[in-house]
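[1] Got a sequence here, can you build the structure:
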Amino acid sequence: MSFPDLVPDLARALPELRGRLVANQPMAELTWFRVGGPAQVMFTPLDADDLAYALAHLPRDLPVTVVGVGSNLIVRDGGIPGMVIRLTAKGFGAIESLGEGRLRVGAAALDKRVATAAAEAGLAGFEFLSGIPGTLGGALRMNAGAHGGEMKDIVREAYAVGPDGARLVLSLADLGFSYRRSAVADGVIFTGALLAGTPGDAAEIAARMAEIARHREEAQPIRARTGGSTFKNPPGTSAWKLIDAAGCRGLRVGGAQVSELHCNFLLNTGDASAADIETLGETVRRRVLETSGVTLDWEIKRIGIPL
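    As a prediction, this is how the structure comes out:
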């Protein structure tokens, strides 16, 4: 399917826009699951000023959705109406060492690249990021964590643009981090953050990152078409244990499958639709509720409309 082309009207309404507008951008090209319909219009801002200008002058009734590298995302088959904003490394991927254990990092910087930059600066505390697919912006949005660390441990302040185009500086308290979420309103778009670690031994940091890499290689289907961990861990247990106990390991719906290697991962085996993947996830949730009484909460973000 395709949406009406909004680009000509937006170009007229935003004459000073410097970023790129693309009508009906296929989202399956940009998500790790490789599924989903088009974005009605994709906007790639050149920098934070360009983003702020766009948000300040967009029609108020135009829906706005933000995506990163598509690692933790299901885009439904009908696509995403309105504008999809995608920050790229060119404008938002800088990593700058400020000394005193601090890094200033753009929202489009890959988490693994942030961990590597910290290691090169001799900073400990960032190693967990090497095992998280995605970018800093997504990590801020969901207080990403793994391997004993999470974003709240290293964030000192975050930078963002509000839905009205206002530039924001958010303190750690403003971010309101809790398990796999922040309290920041959905319409606020992260552009970067100030992070801080502690001086560490280079060999120990490298060993920890190598250990995380080995664990991911052995325990997770990292080379498959997947969106990462599908469900949040309920208090006191692991989602994968509940899924396994419910008999869902290897379960299929259409071209979607629960991973045999790690059953908190859903896979596109080659010809899955977004509906297949989401239906499989809901089937897993129902079976887990029936067998354990626990309701699993989605960790993967699901956006767009069904066909």
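[2] For the rest of this, base every contact and every neighbour count on C-alpha atoms.
    OK.
[3] what ranges do the helices span in the stretch 101-250 of the chain?
    Per DSSP state H, counting those that start in this stretch, the stretch 101-250 of the chain carries helices over the ranges 111-120, 136-142, 172-175, 202-219, 239-245.
[4] Return the most buried member of these.
    helix 136-142 (a mean of 24; mean count of other CA atoms under 10 Å).
[5] and the gap between the residue most central in space within the chain and residue 68?
    What sits nearest the mean C-alpha location of the chain, by CA atoms, centre = their mean, is residue 138, with 3.8 Å. Per CA to CA, to the nearest Å, residue 138 is found 7 Å from residue 68.
[6] What's the local residue count around the residue nearest to residue 155 when sequence neighbours are not counted?
    Leaving aside its chain neighbours, residue 155 sits nearest to residue 195 (4.6 Å; criterion: CA to CA, 6 or more residues apart in numbering). The number of residues packed around residue 195, counting by other CA atoms under 10 Å, is 23.
[7] about what we covered before: which of the helices of the stretch 101-250 of the chain sits closest to residue 303?
    Comparing these against residue 303 with CA to CA, the closest turns out to be helix 136-142 (14.4 Å).
[8] Do a quick rundown of the strands in the stretch 201-307 of the chain.
    Listed in chain order, the strands of the stretch 201-307 of the chain (DSSP state E, counting those that start in this stretch) span residues 225-229, 252-253, 256-258, 265-268, 301-303.
[9] Now tabulate those in CSV and tack on distance to residue 81 and mean neighbour count.
    Listed next are the strands of the stretch 201-307 of the chain as CSV, based on distance: least, CA to CA, whole Å; neighbours: other CA atoms under 10 Å:
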stretch, distance to residue 81, mean neighbour count
strand 225-229, 22, 23
strand 252-253, 26, 18
strand 256-258, 25, 26
strand 265-268, 24, 26
strand 301-303, 10, 15
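[10] to compare against the first, here's another:
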Amino acid sequence: MTAFPDITPEIRAAAPALRGRLLANPSLSDLTWFRVGGPAQVLFTPADEEDLAHLLSALDPALPVTVIGLGSNLIVRDGGIPGITIRLGGKAFGSVEIDGETLRAGTAVPDMRLAKAAAEASLDGLAFFRGIPGSIGGALRMNAGAHGGETTDVLVEARGIDRSGALRRFTHAEMGFTYRHSEAPEDVIFTSALFRGRPGDRQDIESEMDRVTAAREAAQPIRERTGGSTFKNPPGGKAWQLVDAAGCRGLTMGGAQVSEMHCNFLINRDGATAADIEGLGEEVRRRVRETSGVELHWEIKRIGLNAVA
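    I've put the predicted structure just below:
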């Protein structure tokens, strides 16, 4: 694994009041569900929102900034990520507060935990989050959804810090949600979000969550090293059906494989590299295009540099 130049001394000099953790060249493979990927040139875990704002306001505008969450819907390429990678965590970004019918959640909160908190408060409408293997930050960025529900259905507002270090708030309308997409500015790092549920029966809500869990376990390879749904569903269709019809179920490339259980999932079967997984996905796209004429679009986010040969 090739290391990037260590720029942490320059960052500390520019932002002397930093309180969060700053690491040079840590491997990111342990932070992704695929368990692949190169290092981050710098990995920063801010102590809180103010710490994040301090860093962003002090950084050279030319330095690339990348945000990662739970690493569930992500391929980090083998050459790693230049610049500074930010990963939110800890109590400052990982708590859920309930006030009547609303829930404010930090963006490091796993979607599943938000669903559980809503159920415990007898708030209906958020059980679908039980079926999404990511965090609130990712849900905001891609309007995550499952089992008939989407983030847009329950979001009131989102809050974040932009590249200049300024606090920004976005109403539901300003998020510009469409299918698996938000129009929110790319330079904003979301820090929290406010959701609204509706009064319901706790037992009924928990039964719905159990149904969602059972459906995931029966249909998806959740115990494998995977990244969730690989491709977005095309208009009026299902990505998995197109992949299956193209003869790609079980297809392999290096250590990567199209899941036999659900062929819109790629898995790290046997020591795959990020290049194996992404290359397999591109081969699936090519075969689907040839057999059906449909252009599949990645739902999994792919970031970083390819390894130098």
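[11] what residues does the helix or strand hosting residue 85 of structure 1 touch?
    Assigned by DSSP states H and E, residue 85 of structure 1 belongs to strand 80-86. Here strand 80-86 of structure 1 makes contact (CA atoms under 8 Å, 6 or more residues apart in numbering) with 3, 37-45, 62-68, 303-305.
[12] what distance separates it from the centre of its chain?
    15 Å (CA atoms, centre = their mean, to the nearest Å).
[13] what's the answer for stretch 224-237 of structure 1, then?
    Distance, stretch centre to chain centre, for stretch 224-237 of structure 1: 13 Å (CA atoms, centre = their mean).
[14] With stretch 49-68 of structure 1 instead?
    Worked out by CA atoms, centre = their mean, stretch 49-68 of structure 1 lies 19 Å from the chain centre.
[15] Kindly state which of the helices of the stretch 101-250 of structure 1 is positioned closest to residue 50 of structure 1.
    Of those, nearest to residue 50 of structure 1 by CA to CA is helix 136-142, at 17.2 Å.
[16] Output the contacting helices and strands for that closest one.
    strand 102-106, strand 189-196 (3 or more CA pairs under 8 Å, 6 or more residues apart in numbering; DSSP states H and E).
[17] hmm, 6 Å instead?
    The helices and strands touching helix 136-142 of structure 1, judged by 3 or more CA pairs under 6 Å, 6 or more residues apart in numbering; DSSP states H and E, number zero.
[18] The residue nearest to the centre of structure 1 and residue 206 of structure 1, how far apart?
    For residue 138 of structure 1 relative to residue 206 of structure 1 (CA to CA), the value is 24 Å.
[19] Neighbours of the residue lying closest to residue 118 of structure 1 once chain neighbours are set aside, how many?
    Among residues not flanking residue 118 of structure 1 along the chain, residue 126 sits closest, at 6.5 Å (CA to CA, 6+ apart). If you count neighbours by other CA under 10 Å, residue 126 of structure 1 ends up with 26.
[20] Run a quick check on residue 126 of structure 1 versus residue 117, I expect a contact.
    No. Residue 126 of structure 1 is not in contact with residue 117 according to CA atoms under 6 Å; the separation is 9.2 Å.
[21] host element of residue 98 of structure 1?
    Per DSSP H and E: strand 95-99 holds residue 98 of structure 1.
[22] what would the strands of the stretch 201-307 of structure 1 look like in a markdown table with distance to residue 20 of structure 1?
    Rendered in a markdown table, the data for the strands of the stretch 201-307 of structure 1 read as follows (distance: least, CA to CA, whole Å):
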| stretch | distance to residue 20 of structure 1 |
| --- | --- |
| strand 225-229 | 27 |
| strand 252-253 | 37 |
| strand 256-258 | 33 |
| strand 265-268 | 30 |
| strand 301-303 | 22 |
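[23] Of all the ones you listed, which one is nearest residue 21 of structure 1?
    strand 301-303 (20.1 Å).
[24] superposed on structure 2, where does the closest one end up, distance-wise?
    Taken over the aligned residues, the distance from strand 301-303 of structure 1 to structure 2 averages 0.1 Å (mean CA distance after the TM-score superposition for structure 1).
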